[in-house]
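A.B. asks: coordinates for the following, if possible.
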Amino acid sequence: DLKQWSQSRLQKYFGRMGVYYYGIVRGEDERQVHNNRTRKSIGAETTFNTDLVATEEMLARLQLLAEKVVGVLQKKKLTAKTMTLKVKFDDFQQVTRSHTEHHVFCSIDAILRRLPQLLDKTEAGSRRVRLLGVSVSNLKALDGQDPTPEQITLL
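C.D. replies: Down below sits the predicted model:
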């Protein structure tokens, strides 16, 4: 195991690469990360301190989440075709319900029109809800192209 070796021993054995190996086995790497993945979806979710029981409260919380999602869509100049509702109940059972529109959308109104219907297709209202989430997918740039890869920030 190279982590057991001193830097001088690694240098003696591997030459200049010994310094590199010494850092790498300790999780030190200054190389820039390059991401070639294209974003597939944009979403927001929240877990509640107190489980929700009223659908009106759920819809109010879903509106806030949808506003966050639309904000990212607009900032990134993207549109979507599919929206997904995520519901986690108090027993940790999780369900999702999705709908794909015929045309792309990027407005809050398009999402808010569909969310009540998606929520009605779950047991929300008759079961306690601990988490709600909204996401959009089938993303396209406003110019109709596929989104370009982007660098993801960790912090």
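A.B. asks: drop to CA atoms for contacts and neighbour counts, all remaining ones
C.D. replies: OK.
A.B. asks: what lies in contact with stretch 7-14?
C.D. replies: By C-alpha atoms under 8 Å, 6 or more residues apart in numbering, the surrounding residues in contact with stretch 7-14 are Leu2, Met17, Gly18, Val19, Tyr21, Tyr22.
A.B. asks: here's the other one to compare against:
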Amino acid sequence: MPDSSLPVRKIIHIDMDAFFASVEQRDNPELRGRPVAVGGGHRGVVAAASYEARKFGVRSALPSVTAKRRCPDLVFVKPRFDAYKQVSQQIRAIFAEFTELIEPLSLDEAYLDVTVDRHRLGSARAIGEEIRRRIRSETQLTASAGVSYCKFVAKLASDQNKPDGLCVITPAQASAFIASLPVARFHGIGPKTAERLNQLGIHTGADLQGLSREELEGRFGSSGEWYWRICRGIDDRPVRAHRTAKSISAERTFDEDLSDPHALLTELERVAGLAWARIERSSATGRTVTLKVKYADFQLCTRSRSFAEPIADARSFTAAGRELLTALLPTAKGIRLLGLGIHNLIEVDNQAPRQLALAI
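C.D. replies: Next up is the predicted model:
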């Protein structure tokens, strides 16, 4: 349970519903009601999928070939990041009317600290509902919101009633709420860690709560402390209004170790596509491309290349990654993981946006 001796924050996590795909459906009536994927292309990956497409198992980061196989009627559209950024700026302007404490995570989601009730709406729930109403009215898009006392629980809550929903979790409700969820839903626990936890018989928050701090640290090292805290709803991280990312990347662990150069370069293109989608969402760019390689024996290797000017597009980003990987090929031992990202970030879209106590 959270520390009752500390003042209770009021945190809202806002997450736009299928943001990229929803913008496309809004702007093109012919796409409404149809399964839509943003991205794709030869050897490409899905950057976003509409809810109609998600019913067929189409998700972001899925190879476009697989997505089309799962949903033959899937409509691919090219991403229009300028349009998404413009809508994101509209949404952030709405946020700024309610609080200065805004921590954007990407173009389509952010944490808001609304502990101070700027408009005297009476509760964080009321603020969340008003923000959602304003977003719908001004952008014709829907957003889901999670309202709670900390960032971890608020983020879990925002996913609870998607799409177009709101979920409030009070401090008294947090432990039972977390206990009911699969660990794969927990922010900070990725697919591989979730799989490892499942293999240990840990499937839900309740299972995780049953382990001591010592047991978790013994099995997961420094991450064990974090797992012990979050499964108990303990998260004292503040909403950081001027959060600056150091890097943006994506990586993929293969089911089988790869050594064939063609296969590795093909996988690199997929990783690059996913990473570039994240870079575009973040409204940032950078001058340094970094390749991460983990071999079958778990040896980790990184290679970087810096440029005089910021990386301008996905093609340049992917080409830099191919060059870095090609320098390591051929390899005598298999590769189990590839990652690609941008470092030395430059913020393209600076957020502005500050804020007694109200009920959740």
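A.B. asks: need the TM-score between these chains.
C.D. replies: Aligned and superposed, the two chains score 0.69 in TM-score terms (TM-score structural alignment, normalised by the length of the first structure); 128 aligned residues with a C-alpha RMSD of 3.1 Å.
A.B. asks: where in the second structure does stretch 76-92 of the first structure fall?
C.D. replies: Counting by TM-score structural alignment, stretch 76-92 of the first structure falls onto residues 282-298 of the second structure.
A.B. asks: what residues of that stretch count as buried?
C.D. replies: Neighbour-count burial for stretch 282-298 of the second structure, with 16 or more other C-alpha atoms under 10 Å as criterion, is recorded at 282-296.
A.B. asks: so which of these belong to helices?
C.D. replies: Among those, DSSP state H puts none in helices.
A.B. asks: show me the two of those residues that sit farthest apart.
C.D. replies: Within those, Ser283 and Ala296 form the most distant pair, 34.7 Å apart (C-alpha to C-alpha).
A.B. asks: now do the strands in the stretch 251-360 of the second structure.
C.D. replies: For the stretch 251-360 of the second structure, the strands defined by DSSP state E, counting those that start in this stretch occupy 284-295, 300-306, 335-347.
A.B. asks: relative to strand 284-295, how tilted is the second one?
C.D. replies: What it means is strand 300-306 of the second structure. Angle, strand 300-306 of the second structure to strand 284-295, by axes from the mean of the first three to the mean of the last three C-alpha atoms, to 10 degrees: 150 degrees.
A.B. asks: which strands and helices lie in contact with strand 300-306 of the second structure?
C.D. replies: Secondary-structure packing of strand 300-306 of the second structure (3 or more C-alpha pairs under 8 Å, 6 or more residues apart in numbering; DSSP states H and E): strand 284-295, helix 314-326.
A.B. asks: could I get the ones you listed as CSV with distance to Gln89 of the second structure?
C.D. replies: Shown next, in CSV, are these (distance: least, C-alpha to C-alpha, whole Å):
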stretch, distance to Gln89 of the second structure
strand 284-295, 14
helix 314-326, 23
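A.B. asks: hang on, the earlier thing: switch the strands of the stretch 251-360 of the second structure over to a markdown table; also include distance to Leu166 of the second structure.
C.D. replies: Output for the strands of the stretch 251-360 of the second structure, formatted as a markdown table (distance: least, C-alpha to C-alpha, whole Å):
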| stretch | distance to Leu166 of the second structure |
| --- | --- |
| strand 284-295 | 29 |
| strand 300-306 | 42 |
| strand 335-347 | 31 |
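A.B. asks: go through those strands and name the closest to Ala83 of the second structure.
C.D. replies: Minimum separation from Ala83 of the second structure across the strands of the stretch 251-360 of the second structure (C-alpha to C-alpha) falls at strand 284-295, 15.5 Å.
A.B. asks: and that closest one, what does it pack onto?
C.D. replies: strand 300-306, helix 314-326, strand 335-347.
A.B. asks: tell me which of these sits most buried.
C.D. replies: Burial of those is given as mean neighbour count (mean count of other C-alpha atoms under 10 Å); strand 335-347 ranks first at a mean of 22.
A.B. asks: average gap between that one and the first structure?
C.D. replies: For strand 335-347 of the second structure, the mean deviation from the first structure after alignment is 0.9 Å (mean C-alpha distance after the TM-score superposition for the first structure).
A.B. asks: show me where the second structure has its helices.
C.D. replies: Secondary structure of the second structure (DSSP H): helices at 19-27, 51-54, 64-70, 81-96, 124-139, 151-158, 171-179, 191-199, 205-209, 213-220, 222-230, 261-281, 314-326.
A.B. asks: which one of the ones you listed lies closest to Arg237 of the second structure?
C.D. replies: helix 151-158 (7.1 Å).
A.B. asks: give the other helices and strands that the closest one contacts.
C.D. replies: strand 11-16, strand 143-148, strand 166-168.
A.B. asks: what residues in the first structure pair up with the first one?
C.D. replies: What it means is strand 11-16 of the second structure. Going by TM-score structural alignment: strand 11-16 of the second structure matches no residues.
A.B. asks: chain center to that strand, what's the gap?
C.D. replies: Centroid separation between strand 11-16 of the second structure and its chain, computed with C-alpha atoms, centre = their mean, to the nearest Å, is 12 Å.
A.B. asks: now swap in the shortest one and tell me
C.D. replies: For strand 166-168 of the second structure, the separation from the chain centroid amounts to 19 Å (computed by C-alpha atoms, centre = their mean).
A.B. asks: for stretch 88-99 of the first structure, same thing?
C.D. replies: Here stretch 88-99 of the first structure shows a centroid-to-chain-centroid distance of 16 Å under the convention C-alpha atoms, centre = their mean.
A.B. asks: hmm, who's touching that stretch?
C.D. replies: Against stretch 88-99 of the first structure from outside (C-alpha under 8 Å, 6+ apart): 51, 82-87, 114, 118-119, 121-122, 127-132.
A.B. asks: the nearest residue to Glu267 of the second structure once chain neighbours are set aside: what's it in contact with?
C.D. replies: Distance criterion C-alpha to C-alpha, 6 or more residues apart in numbering; nearest residue to Glu267 of the second structure, sequence neighbours excluded, is Leu338 at 7.9 Å. Applying C-alpha under 8 Å, 6+ apart, we find Leu338 of the second structure in contact with Glu251, Arg252, Thr253, Glu267, Leu268, Val271, Leu291, Lys292, Val293, Lys294.
A.B. asks: much appreciated, bye for now.
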